[in-house]
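Participant: Requesting a structural model of the entry that follows:
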Amino acid sequence: MTKPKKRIILNAFDMTCVGHQAAGTWRHPSSQASRYNDIEYWTNLALELERGAFDALFIADVVGVYDVYRGSAEAALQDAAQVPVNDPFGAISAMAAVTKNVGFGVTAAVTFEHPYLLARRLSTLDHLTKGRVAWNVVSSYLDSAARNIGMDRQIEHDARYDLADEYMEVLYKLWEGSWEDGAVLRDKEKGIFTDASKVHPIQHDGKYFNVPGFHLCEPSPQRTPVIFQAGASARGRRFAARHAEAMFVLATAPETARKLTDQIRAEVAAAGREPDSLKIFTLLTVITGPTDEAAQRKYEEYLSYASPEGALALYGGWTGLDFSSLDPDTPLTAVENDSLRTTLESLAADGEAWTVREVIQRRSIGGLGPVLVGGPKKVADELERWVDEGGVDGFNLAYAITPASTTDFIDFVVPELRKRGRAQSGYAPGTLREKLLGDEGGRVRTSHPAAQWGPYYVGRESVAASSRGQPFTAPAKDRRDAAE
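Facilitator: From the prediction side, this is the model:
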């Protein structure tokens, strides 16, 4: 019997800014990137993605600026290289209101927002989208972000993941263990909305966080949103192997991707989870048209608008290196710092050390990922090769020109992928987790660490054993203050 072909997961990769991965191309006459402040830009994009049966819109974010290049943010500001940038949460409710199936992966950094507050924001979105939300867990990498919230510099790379591990525990307790199934009654006759005996304070007292109370939101369709994670350093892989249900990695070619995907799945199994419980995405920018020749002409046209200065400003932030101080023809080598460690590692993974000049030539469009140029058959062939030989499950597809790059992919490549049985023409029912992982019910698998706090985990020690069956009662001092 012939083994069925793996369906390719398709995510659009965007950011609530002007210049995301291709600095300078916002100047192209057909680009709508400068309309990032208009809600219609986002609702139209969501409708377009649902037309193409994309799985999700993956929304990146940073809360700092790219000021490493030449020791200034001037180049980033001039080329709108991820600045100005809006909050990624703002447009999701509007996009969900005009669609029924496409998911939304939103980025939020554990280093800059308290888990008690983020738990509520994500539960709210999961309610309003009817279970179509994923959270992309990042630990941030820009010193400029750390300085603007009162820190001297960014937390050391591996220490950020130590904090993130505890952060996840707090969230799992809030999402899975605080409100029991059946706590919300909505009983108008008895005048009881919530059965207080089924709502429990989590009583978390840890190294980084102290959260004694219960979750502010009633359980959302997924309880825990789908967990995305971006970062494939050794410490990042350990974190993903334990927590992630989808992981975003960087690779230059299918051959280099295979080493990474095999390693990640082995670590997932070693963490006691099923290897298929984590989907792996890689970044590509696809420039396509009706023929290979038409796509190549389009690429050359787009490249004429790309900004070398903007590209180096982005790479300065991603790597922590000031590219203006480097010989443009000297091979780059990976360095140990607290930025995105995998950026330079990914460029040298195939044994070819890139120079600054090559970064400009090959990534002014594409940013962190490769650029694939061709007609429908050529592009589909290459996407299949990434999946079959590289071991990835799907792609975060960046744009060169928005929304034209997305529309071209839907019009030219998606039909070819569907003919090959590789792309969905509609959506499976249920939540985003059900659509991505094929699991019924929308809840995390029992092998996921969140499940140990859930009501179906047999033999677990209660997250609030002393209050099991008891309503939450504020400490005496708080009761006195409230009375006064």
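
Participant: use CA for all of it now, contacts and neighbours both
Facilitator: OK.

Participant: can you give me the strands for this structure?
Facilitator: 9-15, 56-60, 103-109, 133-138, 184-187, 192-194, 204-205, 210-211, 226-230, 246-249, 279-288, 371-374, 394-398 (DSSP state E).

Participant: Number of residues surrounding residue 479?
Facilitator: Neighbour count for residue 479, taken as other CA atoms under 10 Å: 11.

Participant: Likewise for residue 192?
Facilitator: Count around residue 192 with other CA under 10 Å applied: 12.

Participant: I'd like to know how far it sits from residue 257.
Facilitator: Counting by CA to CA, to the nearest Å, the gap from residue 192 to residue 257 is 54 Å.

Participant: same question, residue 276
Facilitator: For residue 276 relative to residue 257 (CA to CA), the value is 17 Å.

Participant: ditto for residue 132
Facilitator: With CA to CA as the criterion, residue 132 and residue 257 are 28 Å apart.

Participant: likewise residue 94?
Facilitator: 36 Å.

Participant: For the residue nearest to the spatial centre of the chain, give me its contacts.
Facilitator: Nearest to the geometric centre of the chain sits residue 136, at 3.5 Å (CA atoms, centre = their mean). By CA atoms under 8 Å, 6 or more residues apart in numbering, the residues touching residue 136 are 105-108, 227-230.

Participant: Repeat the analysis, applying 10 Å as the threshold.
Facilitator: Residues in contact with residue 136 (CA atoms under 10 Å, 6 or more residues apart in numbering) are 58-61, 104-109, 225-230, 244, 246-248.

Participant: Could you tell me which of those residues count as buried?
Facilitator: 58-61, 104-109, 225-230, 244, 246-248 (16 or more other CA atoms under 10 Å).

Participant: coming back round to it: neighbour count winner among residue 132 and residue 257?
Facilitator: The residue with more neighbours, out of residue 132 and residue 257, is residue 132; 29 against 24, by other CA under 10 Å.

Participant: From what I see, the more buried one and residue 100 are in contact.
Facilitator: Yes. Contact between residue 132 and residue 100 holds when scored by CA atoms under 10 Å: they sit 9.0 Å apart.

Participant: For those two, list the residues in contact with both.
Facilitator: In contact with both residue 132 and residue 100: no residue, using CA under 10 Å, 6+ apart.

Participant: Helices of the stretch 1-150 of the chain, start to end?
Facilitator: 39-51, 74-79, 92-97, 115-128, 143-147 (DSSP state H, counting those that start in this stretch).

Participant: Outside of the second one itself, list whatever touches it.
Facilitator: Read it as helix 74-79. By CA under 10 Å, 6+ apart, helix 74-79 touches 18-19, 23-27, 65-69, 80-84, 306-314, 317.

Participant: how about that helix: buried residues?
Facilitator: Neighbour counts using 16+ other CA under 10 Å place 74-77, 79 of helix 74-79 among the buried residues.

Participant: Ok, the shortest one next?
Facilitator: Going by neighbour count (16+ other CA under 10 Å), the buried part of helix 143-147 is 143-146.

Participant: closest to residue 339 among those residues?
Facilitator: residue 143 (8.4 Å; CA to CA).

Participant: Test my guess that that closest one contacts residue 64.
Facilitator: Yes. In terms of CA under 10 Å, residue 143 counts as a neighbour of residue 64; the distance is 7.5 Å.

Participant: To compare with the earlier structure, here is another sequence to fold:
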Amino acid sequence: MSKEIRINAFVTFAPSHLSPGLWKHPRDKSLQYHTLAYWTELARIAERGLYDALFWADGISTYSVYGGSHDPAIRGALQFPRLDPLLLVSAMAQVTTHLGFAVTSSTTYEPPYQFARRMSTLDHLTNGRVGWNIVTSFGNTGTRAVGLGEARAHDERYDVADEYMALLYKLWEGSWEDGAAVRDRERQIFADPARVHEIRHDGQYFHIEGVHYSEPSPQRTPLLYQAGTSGRGKTFAATHAECVFISAPSRKVIRDTVQDTRRRVAEQGRDPASVLFFMLLTVIVGRTEEEARAKLADIERHVSLEGALALFSRWTGIDLAGRDIDAPFTYERSEGMQSTVEGFTIADPDRVWTIGELARHNAIGGKGPVLVGSPAQVADAMQAWMEETGVDGFNLSYTIMPDSHQDFVDLVVPELQRRGVYKTAYQPGTLREKLYGPGRARLGSDHAAARYRVPAAESAPSTPPDPTAPPAPTASQQQTRPAPAAGTAAA
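Facilitator: Alright, predicted model coming up:
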């Protein structure tokens, strides 16, 4: 029997995501993206379909590589304007019970101390249903907007991210011991000061001193997603990620990425099977193949090929404006998404893409494959992609919102359940437990974060403090700092 298929809904807080131009389709509701009702409706559909999570792409760079201007992006609503998905999570959690929420946040833009508190807050309010998609952000328009000047080079962005993670692990895993929040009414102690530790971090990129301003949440550290699949990105994933998102056009590229990343995970001393891989997928399904083909033809009449090239130019950092559509797309080094450049060039030497083919391919659902057919045909294809690439599930893009997800839930999910490859009920517990099983709400002992936890011997309850006594150094101040995780910057 094939392994269970997992599904996330892949979205962004904007009028369009990976199918440029479809916001103007008469059935599409994406122009309502800035209303709560739009998102709570999607949350209910996703939970009815037993999706694992909603997965938000996000960023603050405008799409200005194509033609050296952001005008095409502004005119065509190319993931612009875009609002902050963290502010949606509480409302969507209120109308669901099990659905997870994976938000993208950048190690380049977000101050780590404040970000740690916001994620802990959401993890509390959702009862442990929050994940974080870690990105490093390569767009100059974003770094200039927050006062950082030009974006750092590709590999240095990951050096920054490694140190950022070490700092967050200290806050989430090491600042509060288990049981520090005693909530003792009789002794009038909410939290035991001896078990709440100040974090001091003096690294190359970050300098912070303070306690974590949230008591430990159900997962402590949110479920960790990561989407960088360049060589440096795969090393980062092997150290930190629990779930890896891959967007590529061919089975070969995806299979090679999965195998190479799992090898690197093992080199870090982690179980390679503990990292789950989700590939980008777009599904256009009908009750019959003919109905699905008619939907595809209708969709093709509304997509924007210029928008697809503008998206691709921004992802890769390579300006495709004005190029011959029949010319081949060849490898160019850039500071954009190197994995995207490689995925359409050197990673699959058997396929040479023209500029026009790139536009048509990326116009519906982005860089991943598009499945068109009846429920049985779609299910066959999904199982084939799983078996031939080694992925564990799919980040499901959409064409028409919310029809794409309604169709998948009503037509494809029952077919997958009939085949025994899709869950019929949610697991209890946190988002991490729903993926890994009961009792696994927190990161495992083989993960880099575990090195920053306070040793069990220090977790004994203390006597009530004497308010007249001078303050004593905390346990974390007395100790030498924990050794940095493999692949992280010393802190």
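
Participant: so what number do they get for TM-score?
Facilitator: For this chain pair, the superposition-based TM-score is 0.93 by TM-score structural alignment, normalised by the length of the first structure; 464 aligned residues with a CA RMSD of 1.8 Å.

Participant: before we move on, the earlier item: so how far is residue 243 of the second structure from whatever residue of the second structure lines up with the residue nearest to the centre of the first structure?
Facilitator: Mapped onto the second structure by TM-score structural alignment, residue 136 of the first structure lines up with residue 133. Shown here: residue 133 of the second structure relative to residue 243 of the second structure, a distance of 9 Å by CA to CA.

Participant: and residue 86 of the first structure, what pairs with it in the second structure?
Facilitator: In the second structure, residue 86 of the first structure lands on residue 83 (TM-score structural alignment).

Participant: So the residue lying closest to its match once chain neighbours are set aside versus residue 75 of the second structure, what's the distance?
Facilitator: Leaving aside its sequence neighbours, residue 83 of the second structure sits nearest to residue 13 (CA to CA, 6 or more residues apart in numbering; 5.4 Å). For residue 13 of the second structure, the distance to residue 75 of the second structure equals 17 Å [CA to CA].

Participant: tell me the contacts of the aligned residue in the first structure for residue 207 of the second structure?
Facilitator: Matched by TM-score structural alignment, residue 207 of the second structure corresponds to residue 210 in the first structure. Contacts here follow CA under 10 Å, 6+ apart; on that basis residue 210 of the first structure touches 115-116, 170, 202-204.

Participant: which of the residues you listed still touch in the second structure?
Facilitator: Shared with the second structure under both residues aligned by TM-score structural alignment, their matches' CA atoms under 10 Å, the contacts from the contacts of residue 210 of the first structure are 170, 203-204.

Participant: Of those residues - the most surrounded one?
Facilitator: In terms of neighbours by other CA under 10 Å, those top out with residue 170 at 24 neighbours.

Participant: And that one, what's its match in the second structure?
Facilitator: Residue 170 of the first structure maps onto residue 167 in the second structure, by TM-score structural alignment.

Participant: ok, its match to residue 215 of the second structure distance?
Facilitator: Separation of residue 167 of the second structure from residue 215 of the second structure (CA to CA) stands at 16 Å.

Participant: before we move on, what about residue 91 of the second structure?
Facilitator: 22 Å.

Participant: For those two, work out which one has more neighbours and name it.
Facilitator: residue 215 (22 against 16).

Participant: Contact partners for that one?
Facilitator: 117, 120-121, 124, 172, 175-181, 191, 196.

Participant: Any chance of the residues you listed in CSV with neighbour count and distance to residue 417 of the second structure as columns?
Facilitator: Converted to CSV, these look like this (neighbours: other CA atoms under 10 Å; distance: CA to CA, whole Å):
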residue, neighbour count, distance to residue 417 of the second structure
117, 18, 39
120, 25, 34
121, 20, 35
124, 19, 32
172, 28, 37
175, 26, 43
176, 30, 42
177, 23, 42
178, 18, 39
179, 16, 41
180, 21, 44
181, 17, 43
191, 16, 47
196, 22, 47
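
Participant: any idea which of the residues you listed is closest to residue 431 of the second structure?
Facilitator: So of the contacts of residue 215 of the second structure, ranked by how close each gets to residue 431 of the second structure (CA to CA), first place is residue 124, at 12.2 Å.

Participant: What's that closest one aligned with over in the first structure?
Facilitator: That one, residue 124 of the second structure, aligns with residue 127 by TM-score structural alignment.

Participant: Pretty sure its match sits against residue 219.
Facilitator: Yes. If you go by CA under 10 Å, residue 127 of the first structure and residue 219 touch, sitting 8.5 Å apart.

Participant: just to revisit the earlier point, can you give me the distance of the residue nearest to the centre of the first structure to residue 105 of the first structure?
Facilitator: 6 Å.

Participant: Check residue 19 of the first structure too.
Facilitator: For residue 19 of the first structure, the distance to residue 105 of the first structure - CA to CA - is 19 Å.

Participant: so what's residue 302 of the first structure up against?
Facilitator: Counting by CA under 10 Å, 6+ apart, residue 302 of the first structure touches 22, 24-28, 287, 296, 365, 400-401.

Participant: Around residue 189 of the first structure, how many other residues sit close by?
Facilitator: Counted by other CA under 10 Å, the residues lying close to residue 189 of the first structure total 6.

Participant: Kindly state which residue of the second structure is aligned to it.
Facilitator: Match for residue 189 of the first structure (TM-score structural alignment): residue 186.

Participant: Mind jotting down where the helices sit in the stretch 151-300 of the second structure?
Facilitator: 154-169, 231-240, 251-267, 289-300.

Participant: Output these in JSON lines, with distance to residue 455 of the second structure appended to each entry.
Facilitator: Below are the helices of the stretch 151-300 of the second structure laid out as JSON lines (distance: least, CA to CA, whole Å):
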{"stretch": "helix 154-169", "distance to residue 455 of the second structure": "14"}
{"stretch": "helix 231-240", "distance to residue 455 of the second structure": "21"}
{"stretch": "helix 251-267", "distance to residue 455 of the second structure": "25"}
{"stretch": "helix 289-300", "distance to residue 455 of the second structure": "57"}
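
Participant: Common neighbours of residue 136 and residue 105 of the first structure, please.
Facilitator: Shared contacts of residue 136 of the first structure and residue 105, defined by CA under 10 Å, 6+ apart, are found at 58-60, 225-228.

Participant: circling back: of the contacts of residue 215 of the second structure, which is the nearest to residue 409 of the second structure?
Facilitator: Out of the contacts of residue 215 of the second structure, the member with the shortest distance to residue 409 of the second structure (by CA to CA) is residue 124, at 28.7 Å.

Participant: check contacts around that closest one.
Facilitator: 118, 130, 214-220.

Participant: What separation do you get for residue 282 of the second structure and residue 7 of the second structure?
Facilitator: Distance from residue 282 of the second structure to residue 7 of the second structure, by CA to CA: 12 Å.
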